[in-house]
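1. Sequence first, then the predicted structure, then my questions.
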Amino acid sequence: MRWELAEEQELFQESLRGWLEKVAPSDRVRRWMDSSDPSAFEERLARDGWLAVGAAEERGGQGGGLLELALTAEELARRAAPSSAWLATMTALPALPDDVALDALGGGGFAALVVDGGRPVDCADGVSEDGQGRLHGSVPLVLGADRAARLVVPVRAPRGRELRLVDAADAGVTITRRSLLDRSRSAADVVLDGVSGRPLDVEAEVVLGEAALRGAVLVSADALGAMQRMLDLAVDYSLQRHQFGVPIGSFQAVKHAAASILVSVEAARSIVYYAAASVEAAQHDSATHAAIAKAQVTSSGVSVGDAALTMHGAIGYTWEHDLHLLYKRARLDERLWGRPSDWNERIATALELLPTG
């Protein structure tokens, strides 16, 4: 099945792609990586209105839904643009009160879910509440925590799991940035020591479940964007690089490698877009669709990266070439918020066993 975007969605994607080509060229992306400070890009993203796409108008957004967010994630990945703050905020959005969401989407301060970046979002289990209502605990590798003004903290409380909203500048909050192989994004270890948080009037399990599916879809869309750009780079290089007096793209083995990458990219595109639409519509099997996207697309992203690097040879590993930026991005997507094996377990659990006879 090939998923076809609506005309307005195609126009949105083309507009964002053109904006990113102008605002986030490769040399500028590298400078942001070198400085570990993507604030200039984040401020521009908010100022030009892209941060508000995919959120309801009553919450300060410009309309659209998860499919528009998936298109945004795809285009950000194609440029290897900094996206930790954006991705963390869009994933945390279901938990945010309207006033906080309005501020965040307007560029007043990003938000992050305090969950272990190596596990699915709804598996959060690192913070507890003492008898005075104060929070204690540590959570490793929280995506975008170093960029966030507010933290949404899942808490083990006497009444069950609850959510608290914490100011990242609180004296009891320690945020230690971690270096990642993928320098286009960032994560941090978060320690809470006697912090008071604003209780959020939501059903924690429901909201975390929704956030987990949103996160799975958006990470998969990021992997799709990286895959598409790696395909583009590999094809361009195969036409430029000559051996024995002819472009290497004329060799049968290279043609087969490029065709295999193309098949992976087009399959991933349909999986991601369908999963986004399914989760947005709260379809009966939406959790399975999101799990399939996270497991299959992010795994394919790594395979595509390996194939693209093989087609490029040693030049693909050099700092001057863009390919390694996309390859590292795909590697993080595979592990972020759960490995493919974690999500395959969810698929297996959801599938109904049928008799063989």
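-> Ah, there it is. Note that this is a predicted model, so its numbers are computed, not measured.

2. only C-alpha atoms for contact and neighbour calcs from this point on.
-> Fine.

3. Name the nearest residue to the residue nearest the centre of the chain, sequence neighbours excluded.
-> Nearest to the mean C-alpha position of the chain, counting by CA atoms, centre = their mean, stands Val219 at 3.3 Å. Spatial nearest neighbour of Val219, chain neighbours left out: Asp333 (5.9 Å); criterion: CA to CA, 6 or more residues apart in numbering.

4. rewinding a little: how close does the residue nearest to the centre of the chain sit to Glu266?
-> 17 Å (CA to CA, to the nearest Å).

5. wait, doesn't Asp189 sit right on Pro140?
-> Yes: between Asp189 and Pro140 there is a contact under CA atoms under 8 Å: 4.3 Å.

6. Could I get the full set of strands for the chain?
-> Applying DSSP state E to the chain gives strands spanning 110-113, 127-129, 135-143, 148-157, 160-167, 173-178, 187-195, 198-199, 242-243, 246-247.

7. Point out the most buried one among these.
-> Mean neighbour count (mean count of other CA atoms under 10 Å) peaks for strand 110-113 among these, with a mean of 30.

8. Give me the buried stretch members for the lengthiest helix in the chain, please.
-> Counting by DSSP state H, the longest helix found in the chain is helix 204-240. Neighbour-count burial for helix 204-240, counted by 16 or more other CA atoms under 10 Å, picks out 204-205, 207-235, 237-238.

9. Give me the neighbour count for Ala287.
-> Neighbours of Ala287 under the rule other CA atoms under 10 Å: 23.

10. List the residues that contact it.
-> 213, 279 (CA atoms under 8 Å, 6 or more residues apart in numbering).

11. ok, structure two:
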Amino acid sequence: MEWKLSDEQITYQETLRGWLSDTASAATVRAWLDEGDERTFEAQFVRDGWSGVGIPEALGGQGGGLVELALTAEELARAAVPSAAWLATALAVPALADRPDAAEKAFAGKAVTLLVPADEVPDSGPVLAMDSEGRLSGSVPRVLAGSRVDSFVAVVREGDHRAVRLVRAEDVEKSARRLLDRSRSVADVRLDAVPSEPLPVEGEAFLREYAARAAVLVAADSLGAAERMLALAVDYSKQRRQFGVPIGSFQAVKHAAATILVGTEAGRSVLYYAAATVDAGEPGCGLHAAAAKAQITAESARAADSALTVHGAIGYTWEHDLHLFSKRAKLDEYLFGTPAQWNERIADGLRLV
């Protein structure tokens, strides 16, 4: 099956790519990452009106859905720009469906994230305790953009069901962690009898939706990184010469590039079909999202190894751009669950007898 984007979606993708080319050159991105500066790009992304694309107008967004969000994630990865706050907000904002004021603020730079470990499948369960007055206590390690957001969404056990609560970031303790991929960030978050307010969202349904959306958007990010690594590998293979000829003329190098290309093109159809079915809430959409996460992130991690092999020793150097994208692909392989974990979910969900 070949998934085709609409003309409007293609135009959006091309326009965003052009804006990123003008705004986030490789030298500019390197400066942001070297300085640990995520805010400069985030502020400009919001100011120029990109942060609300893919978000319903009722929530203060500009319309569109998960396909548009996936297009955004793919392009952000192609540019290796800081995107943790954007991704965290895009995933958590459905919890604010009955709080359009809070949702609108989220896409005006007041980011929000869900209190779950970023290296686990997101719907594993609550990790915080709540007392009779709605105060939350507990610790959550490795929260995506945990030190970058203005509020947190928490899912807690309330009686025999899960409840969703909103917490102000100023009321919690945050400790940032360093990642090899400097374009994303996580932090350990600790709550000690922190006040919270209820959000009228059904917890089980929200976590299922969050997990599926996370799988799709991380897969999209991984696809964008793989596309850029392929472009770098092909360009380098035309420049580097051995035995008097470009290394791109060697069969082994051609095969490596072709394998990356096949993986990215196969992943593209899987990704955007999954995004469309998750957005529509179709039966089996969770399995489609799981397939996208498992397949694309595994392929992109392999693409990182292949691209590094094509580049040889220069690919290991800090000065070459390849490491920006290979580290991104390697993190995506583990972000919100490994391919093995998502494959297990697929196996559990299939009726084989």
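-> Looks like it came in fine. A quick note: this is a predicted structure, and the numbers were derived from the prediction, not measured.

12. Quick check: TM-score for this pair?
-> TM-score for the superposed chains, counting by TM-score structural alignment, normalised by the length of the second structure: 0.98, backed by 351 aligned residues with a CA RMSD of 1.0 Å.

13. re earlier: and the direction of the longest helix of the first structure versus that of strand 148-157, what angle?
-> Angle, helix 204-240 of the first structure to strand 148-157, by axes from the mean of the first three to the mean of the last three CA atoms, to 10 degrees: 130 degrees.

14. Now helix 204-240 of the first structure on the second structure. Mean distance?
-> Taken over the aligned residues, the distance from helix 204-240 of the first structure to the second structure averages 0.4 Å (mean CA distance after the TM-score superposition for the first structure).

15. helices and strands around that helix, which ones?
-> helix 66-78, helix 84-92, strand 160-167, strand 246-247, helix 252-280, helix 286-292, helix 298-312, helix 323-335 (3 or more CA pairs under 8 Å, 6 or more residues apart in numbering; DSSP states H and E).

16. in the fifth one, what's buried?
-> If you call a residue buried by 16+ other CA under 10 Å, then helix 252-280 of the first structure has these buried ones: 254-255, 257-258, 261-262, 264-280.

17. residue range for that helix in the second structure?
-> On the second structure, the counterpart of helix 252-280 of the first structure by TM-score structural alignment is residues 251-279.

18. average offset between that stretch and the first structure?
-> Relative to the first structure, stretch 251-279 of the second structure is 0.7 Å off (mean CA distance after the TM-score superposition for the first structure).

19. to the chain's geometric centre, what's the distance from that stretch?
-> The chain centroid and the centroid of stretch 251-279 of the second structure are separated by 17 Å under CA atoms, centre = their mean, to the nearest Å.

20. swap in stretch 73-81 of the second structure?
-> Relative to its parent chain, stretch 73-81 of the second structure has a centroid offset of 10 Å by CA atoms, centre = their mean.

21. The closest residue to Ala277 of the first structure other than its chain neighbours: neighbouring residues, count only.
-> Spatial nearest neighbour of Ala277 of the first structure, excluding adjacent residues (CA to CA, 6+ apart): Leu67 at 6.0 Å. Per other CA under 10 Å, the neighbour tally for Leu67 of the first structure reads 24.

22. cool, Asp27 of the first structure as well?
-> 11.

23. coming back round to it: relative to helix 298-312, how tilted is the longest helix of the first structure?
-> Using the same axes, to 10 degrees: helix 204-240 of the first structure against helix 298-312 is 20 degrees.

24. Roughly how far does the nearest residue to Gly52 of the second structure once chain neighbours are set aside sit from Val93 of the second structure?
-> What sits nearest to Gly52 of the second structure in space, not counting adjacent residues and going by CA to CA, 6+ apart, is Gly61, at 4.2 Å. Separation of Gly61 of the second structure from Val93 of the second structure (CA to CA) stands at 10 Å.

25. How about Leu128 of the second structure?
-> Distance of Leu128 of the second structure to Val93 of the second structure, given as CA to CA: 20 Å.

26. Next, work out how far apart the residue nearest to Gly52 of the second structure and Val218 of the second structure are.
-> To Val218 of the second structure, Gly61 of the second structure is 21 Å away according to CA to CA.

27. Glu57 of the first structure: which of the strands of the first structure is closest?
-> strand 110-113 (17.9 Å; CA to CA).

28. mean shift between that closest one and the second structure?
-> For strand 110-113 of the first structure, the mean deviation from the second structure after alignment is 0.4 Å (mean CA distance after the TM-score superposition for the first structure).

29. Figure out how far that strand is from the centre of its chain.
-> Centre-to-centre, strand 110-113 of the first structure and its host chain are 13 Å apart (CA atoms, centre = their mean).

30. just checking, what packs against that strand?
-> helix 84-92, strand 135-143, strand 148-157.

31. Which one of those lies nearest to Asp322 of the first structure?
-> When these are compared by CA to CA, helix 84-92 sits nearest Asp322 of the first structure, at 19.2 Å.

32. counting contacts, what elements does that closest one pack onto?
-> So helix 84-92 of the first structure, by 3+ CA pairs under 8 Å, 6+ apart, packs with strand 110-113, strand 135-143, helix 204-240.

33. Make TSV out of the ones you listed and add distance to Arg2 of the first structure.
-> Output for those, formatted as TSV (distance: least, CA to CA, whole Å):
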stretch	distance to Arg2 of the first structure
strand 110-113	33
strand 135-143	32
helix 204-240	15
